[in-house]
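# pasting the sequence and the predicted model now:
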Amino acid sequence: MASRSQNRPLDAARSALPCDALPLKAPGAGFQFLAGVRVVDLTTSVAGPSGTMLLADMGAEVVKIERPSGGDDARSWGPPFLAGESLWFAAVNRSKKSVALDFSDAAGLKLLYDLIRQADMVFVNLPPRVARKLKVDADTLRQVRPDLIYVSITGFGLSGQRANWTCYDLIAEGYSGIMDVTGAAGGDPQKVGAPAADMLAGQDAAFAAVAALYDRRTTGKGHVIDVALVDSMTRLLSCRLMSYLGSGELPTRSGGTDSVIAIYQAFETADDPIVLALGNDNLWQRFWTAVGDPDYARTPGLQSNAERRQRRSEIVDRIATLLRSKPRSHWLDVLREARIPVGPINNLQQVATDDAMLARGMFYRLASADGRIVPQVGCGIVVDGEPGLARSAPPRLGEHTDDVFADWLGMSNGDRRNLLNQDSHERT
């Protein structure tokens, strides 16, 4: 039975939270595409855990190995905390099992290797020098299990002069160029408002791991997957980089108003802003018809996107004047009716209460077996009409240690403690 402090989300005495309005769901079977696949997760923070959570969302059994003291770095990231637990940690660790294990000594390392022998994949987010020091580098672990799929997520990759440099999302965004093209015209470079490099790298790692698993089932061979935060973030800029490489035109910060598409940006209305995308000639014509000025769409010199880009300022001024004449709700109705890509600029409160997103399972509260209620952001994937559902809440530190060793290795709690104690005595 959870203590009252552990059960704070159910405590009516506390102030209401946004998550209280979300639908309450019990853990379920979720997607089962990777059922039977075992993953040992040695990663911390966001990138690695987000990647292994995607695998868990698809049905893999993910065992998260954590330091007995403190665990994953993200467990301490806050405030805010919910019932004493980090919400950043909870965002990327559902449907996993937590094992508290110190593998810095011989006995702990032996236990880790025993688990890896039973695993299909291992995820590591250590620079190569540190991974070798801890004996969890690719060469070492593939001796433990030759057909292992070893997934490394680092800042700069496993090779090259930067391989052993430390890195976080912020550093990767700086290297990639995304910050240089993000922000208001004439303003300072800006970081993306989310850990974009981390989440992209995690997604790349999960995708590559599944592809390698598919190949192994045919060839019997393992693989070493090398994902770098800087590479993943740079890939996000492919369209921008290709435009530069093929033209020599270096983009500058513009507040998102310099797209290759004219028109593709935010506009003010009489009350709240909207975003508008006139991505082809047909949309251009339909927009001006919808707003009651079809003749302007036929103006010579505005018939192609290339021509409109040359006169972007004139067009933007005309649209801005028009849209400021009526409120956002009016323009959203008019333009949606005309099948024009248009939308609001939501804040996070509006996103979390969006009926369409709620219907697609993007936000819910998860009721764990120990009485905790944990908000979740869904994986954003719907299969056969069903959104994904967590199999379990983000684990407490070491919550599944005994269960995993018993299930994977047939080892009792006493046997494991005797092994660890014996090694400790031998070292002293």
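Yes, it's here. Residues are numbered from 1 along each chain as shown.
# only C-alpha atoms from now on, for both contacts and neighbour counts.
OK.
# quick one: the strands in the stretch 101-250 of the chain, in order.
Per DSSP state E, counting those that start in this stretch, the stretch 101-250 of the chain carries strands over the ranges 121-124, 149-154, 223-228.
# residue 172: which of these is closest?
strand 223-228 (8.8 Å; CA to CA).
# report the inter-axis angle for that closest one versus strand 149-154.
Between strand 223-228 and strand 149-154, the angle comes out at 10 degrees (axes from the mean of the first three to the mean of the last three CA atoms, to 10 degrees).
# can you name every helix or strand that strand 223-228 contacts?
Using 3 or more CA pairs under 8 Å, 6 or more residues apart in numbering; DSSP states H and E, the elements in contact with strand 223-228 are strand 149-154, helix 196-219.
# buried stuff in the last one?
Of all the residues in helix 196-219, those buried under the rule 16 or more other CA atoms under 10 Å are 196-206, 208-209, 212-213, 216.
# likewise stretch 396-416?
By 16+ other CA under 10 Å, the buried positions in stretch 396-416 come out as 397-398, 400-405, 416.
# which residues does the helix or strand where residue 286 lies contact?
Counting by DSSP states H and E, the element that carries residue 286 is helix 281-290. Defining contact as CA atoms under 8 Å, 6 or more residues apart in numbering, one finds that helix 281-290 is touched by 278, 294-298, 303-305, 334-335, 338, 340.
# on that earlier part again, of the buried residues of helix 196-219, closest to residue 35?
With CA to CA as the yardstick, the closest approach to residue 35 among the buried residues of helix 196-219 comes from residue 213, at 12.8 Å.
# contacting residues for that closest one?
Residues in contact with residue 213 (CA under 8 Å, 6+ apart) are 149, 222.
# was I right about residue 156 contacting residue 229?
Yes - Residue 156 is within contact range of residue 229, at 6.6 Å (criterion: CA atoms under 8 Å).
# looking at those two, which one has more neighbours?
Comparing residue 156 with residue 229 by other CA atoms under 10 Å, the one with more neighbours is residue 229, at 31 against 24.
# try it against this one:
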Amino acid sequence: MIRPLDGMLVADFSRVLAGPTAAVMLADLGARVIKVERPGAGDETRAWGPPWAGSSSAYFEAVNRSKESIALDFTDPGDLSLARALADRADIVLENYRTGTLERFGLDAASVRARNPRAVYCSITGFGSTGEGATMPGYDFLVQAVGGLMSITGDAGGEPRKVGVAMVDLLAANHAAMGVLAALLHRERTGAGQHVEVALLSSLIASLANQAGSYLATGAAPRALGNRHPSIAPYETLHCRDALLAVAVGNDAQFHALCGVLGDPALARDPRFATNPARVEYRDELQAALEALLAVDDAAVWATRMLGAGVAAGTVNGIGEALALARRLGLEPTVEVGAGHPPQLAHPVRYSGFAPAAPTAPPALDAHGAALRAWLAEPVD
């Protein structure tokens, strides 16, 4: 079976989350990924526990499968020579060091591409590589704060809140992988590699979608609304007899169907609720009316009834329940990576022409060091 990146070599000089996640995506598409780590400590996330998965942290395991590990000290001339040899052989170089750090070692984009002009070199930064942004540390939580995401997340009138996962890092990982693939296609057509840059702040801002669109159209800053949508109602969580129910009504026909399921079709003809703009204006009154009807039964029962009527609804699941739902729907959300390691989240895209590469277990620090050192020391044909 031929995969898009079969035969491609990735030199992964990245750490923590965004870069390593992008590297896993490339490995899923067939690339060979060699992870370069600091001797002794390795990637910072190896120590980010609990929870632990054997001798490693669950965090590290989650984003470092299907890689080989070599520990290299850039201040050691011999190790630096091997790091350069790896970059010079690579089709793709990934890094997320602070801007300017790798220049001291001849591992920056300009130096690598001077020696290896076909390389696609991808830098992930927090706030860009020039000016003030080049000196700013790029952590997901910080970018969520200064990039506006926290201002629209959380309860209405409450404190701003971060998203429950490092979403900015994951967005940047997706943009990095997309940029690398685009650059590889460009290389196939032109023969030349290039430098791809992805900033966490840019990735977040590009993903603010309708919320940024609202600001750009009106000049008014969107505000946090809890689980409500700024432009659609009902599109929120509602209290049932036992728990919360997520209800997403996208048009008036669906609202009529919802009211029918609830046993009050006249509610859809109330002038306050007959159109989506009216429902948004009178959302508090709408919530009260809907929750009075929902109070007679449990959330799971209502979800089944609503789905049967074509209304998007579901219970608020924990992660375990979410994985179980995906399995029930045949989406295969996890993959096994080997004895002694927990399952990992699967590549989420299905392809009609190939299957993602079979995953291997996340590597111990320098697990492949001896073999890689010998290989990198060999002359290139």
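All right, it came through fine. Worth saying up front: this structure is predicted, and the values here are computed from it rather than measured.
# hmm, who's touching the helix or strand that residue 416 of the first structure is a member of?
If you go by DSSP H and E, residue 416 of the first structure is part of helix 413-427. Contacts to helix 413-427 of the first structure, defined as CA under 8 Å, 6+ apart, come from residues 106-108, 402, 405-406.
# for those, which one is nearest residue 347 of the first structure?
residue 402 (43.0 Å).
# show me what that closest one aligns to in the second structure.
In the second structure, the residue paired with residue 402 of the first structure is residue 370, using TM-score structural alignment.
# again with residue 136 of the first structure
Per TM-score structural alignment, residue 136 of the first structure is aligned with residue 107.
# next: residue 322 of the first structure.
By TM-score structural alignment, residue 322 of the first structure lines up with residue 293 in the second structure.
# burial measure for that match, as a count.
Here the number of neighbours of residue 293 of the second structure (other CA under 10 Å) works out to 16.
# so which helix or strand takes in it?
Here residue 293 of the second structure, judged by DSSP H and E, is contained in helix 283-294.
# which parts of the helix or strand that that helix is followed by are buried?
From helix 283-294 of the second structure onward toward the C-terminus, using DSSP H and E, the following helix or strand is helix 299-308. For helix 299-308 of the second structure, burial by neighbour count (16+ other CA under 10 Å) applies to 299-300, 302-303, 306.
# need the residues that contact helix 299-308 of the second structure.
For helix 299-308 of the second structure, contacts defined as CA under 8 Å, 6+ apart pick out 239-245, 258, 261, 294, 312-315.
# Serialize the residues you listed to a markdown table and add fields for distance to residue 225 of the second structure.
What follows is the contacts of helix 299-308 of the second structure, written out as a markdown table (distance: CA to CA, whole Å):
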| residue | distance to residue 225 of the second structure |
| --- | --- |
| 239 | 16 |
| 240 | 20 |
| 241 | 23 |
| 242 | 23 |
| 243 | 20 |
| 244 | 16 |
| 245 | 17 |
| 258 | 22 |
| 261 | 26 |
| 294 | 21 |
| 312 | 20 |
| 313 | 19 |
| 314 | 20 |
| 315 | 20 |
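# isn't residue 360 of the first structure up against residue 387?
Yes - Residue 360 of the first structure lies in contact with residue 387 (CA under 8 Å); the separation is 6.3 Å.
# what is in contact with these two at once?
Contact criterion CA under 8 Å, 6+ apart; residues shared by residue 360 of the first structure and residue 387: residue 380.
# what is the burial count for the aligned residue in the first structure for residue 242 of the second structure?
Mapped onto the first structure by TM-score structural alignment, residue 242 of the second structure lines up with residue 271. Using other CA under 10 Å, residue 271 of the first structure has 13 neighbouring residues.
# skipping its backbone neighbours, what lies nearest residue 271 of the first structure in space?
Leaving aside its sequence neighbours, residue 271 of the first structure sits nearest to residue 327 (CA to CA, 6 or more residues apart in numbering; 5.3 Å).
# for the one you found, give its distance to residue 224 of the first structure.
For residue 327 of the first structure, the distance to residue 224 of the first structure (CA to CA, to the nearest Å) stands at 54 Å.
# ok so, going back, what residues does the match of residue 322 of the first structure make contact with?
Counting by CA under 8 Å, 6+ apart, residue 293 of the second structure makes contact with residue 262.
# ok, residue 146 of the second structure next?
So residue 146 of the second structure contacts nothing (CA under 8 Å, 6+ apart).
# and it, what's its match in the first structure?
Taking TM-score structural alignment, residue 146 of the second structure has residue 175 as its aligned residue in the first structure.
# what residues in the second structure pair up with stretch 150-160 of the first structure?
Against the second structure, stretch 150-160 of the first structure falls on residues 121-131 (TM-score structural alignment).
# wait, I meant stretch 199-217 of the first structure
Stretch 199-217 of the first structure corresponds to residues 170-188 in the second structure, going by TM-score structural alignment.
# the matching stretch vs the first structure, mean deviation?
Taken over the aligned residues, the distance from stretch 170-188 of the second structure to the first structure averages 0.6 Å (mean CA distance after the TM-score superposition for the first structure).
# show me the contacts for the residue lying farthest from the centre of the second structure.
Distance from the C-alpha centroid of the second structure, by CA atoms, centre = their mean, peaks at residue 266 (43.1 Å). Going by CA under 8 Å, 6+ apart, residue 266 of the second structure touches residue 259.
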